[in-house]
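S.K.: Predicted structure and sequence below. I'll ask about it afterward.
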Amino acid sequence: MADTLIAVEVVYALADRQQLLRLSLPKGASARDAVLRSGMQAYFPELDLAGCPLGIFGKALPSPEQRLLEEGDRVEIYRPLLVDPKEVRKLRAAKAAQARSGERDA
């Protein structure tokens, strides 16, 4: 009996370009399987497909190797953060506080 296939998408985006690939995988394939089989490496050779963080429809997957895909899932390959968002918020708040303090002194 032939394996049942499901249709999924794998996407990756940079600031200046993105790639969406559609593929058919055997039912029971994981999110990591989809990324490794997608061929995305041909478009973005710098990608570490075996270790990069993944998500499905905007929700990060804690263990992509264990998340089995369903028909129509869109697996997203995430880029590493260049700056910690919490740190950016702290710096922005400190700068705003300093600006308010300067206004009071004037």
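M.R.: Noted; the coordinates are in hand. Residues are numbered from 1 along each chain as shown.

S.K.: C-alpha only now, for contacts and for neighbours.
M.R.: Will do.

S.K.: Count the neighbours of residue 19 for me.
M.R.: 12 (other C-alpha atoms under 10 Å).

S.K.: thought residue 23 was touching residue 5?
M.R.: No: using C-alpha atoms under 8 Å, residue 23 is not in contact with residue 5; the gap is 9.6 Å.

S.K.: So residue 21 lies in a strand, does it not?
M.R.: Yes: assessed by DSSP: H, G, I helix; E, B strand; the rest coil, residue 21 belongs to a strand.

S.K.: any idea how far the residue nearest to the spatial centre of the chain lies from residue 52?
M.R.: For the chain, the residue nearest the mean C-alpha position is residue 78 (2.3 Å; C-alpha atoms, centre = their mean). According to C-alpha to C-alpha, to the nearest Å, residue 78 and residue 52 sit 7 Å apart.

S.K.: Please compare the first structure with the one that follows:
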Amino acid sequence: MVPAERPGRIRVELVWSPVAGDVRHAWLDLAEGSTLEQGLRSCEAFADQLEHLGQFKLGIWGRQQPLSYGLRDRDRIEVYRPLKVDPKEARRQRFQAHGGKRIVSRHRPLAGKGG
């Protein structure tokens, strides 16, 4: 449940994934004018990730932002881990693992095309 609005305060959401398959979420109650960095540092649940802060890319609603970004009420802070492998390279590896055959995704059918 969202508490009643308080003057001079903003409420933002923080979402991060310390490891693949583990998504964490926290609501932060901050002073108006707080920066992205201040928001991250205020979250106790995120404290173990602060030492790695320079390795992460940060975004608000899917758009990359610097630590100095001024937060607004209802912003969603997203912390992006570095990729372990380039997505194009991972696709090439999957293609080769299947013997060079086209990989058909169950989410995007070929719509009658041969594969």
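M.R.: Received, thanks. The structure presented is a predicted model; accordingly, all values stated were derived computationally and were not measured.

S.K.: returning to that earlier point: quick one, what contacts the residue nearest to the centre of the first structure?
M.R.: Taking C-alpha atoms under 8 Å, 6 or more residues apart in numbering, we find residue 78 of the first structure in contact with 12, 52, 53, 54, 55.

S.K.: which residue in the second structure lines up with the first one?
M.R.: When the two structures are superposed using TM-score structural alignment, residue 12 of the first structure falls opposite residue 16 in the second structure.

S.K.: which one's the longest helix in the second structure?
M.R.: What stands out as the longest helix in the second structure, according to DSSP state H, is helix 87-97.

S.K.: that older thread, kindly reformat the contacts of residue 78 of the first structure as CSV containing secondary structure, neighbour count and distance to residue 91 of the first structure.
M.R.: Converted to CSV, the contacts of residue 78 of the first structure look like this (DSSP: H, G, I helix; E, B strand; the rest coil; neighbours: other C-alpha atoms under 10 Å; distance: C-alpha to C-alpha, whole Å):
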residue, secondary structure, neighbour count, distance to residue 91 of the first structure
12, strand, 20, 30
52, coil, 14, 28
53, coil, 18, 26
54, strand, 26, 28
55, strand, 19, 28
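
S.K.: Pick out whichever of those residues sits closest to residue 18 of the first structure.
M.R.: Distance to residue 18 of the first structure, by C-alpha to C-alpha, is smallest for residue 12 among these, at 5.7 Å.
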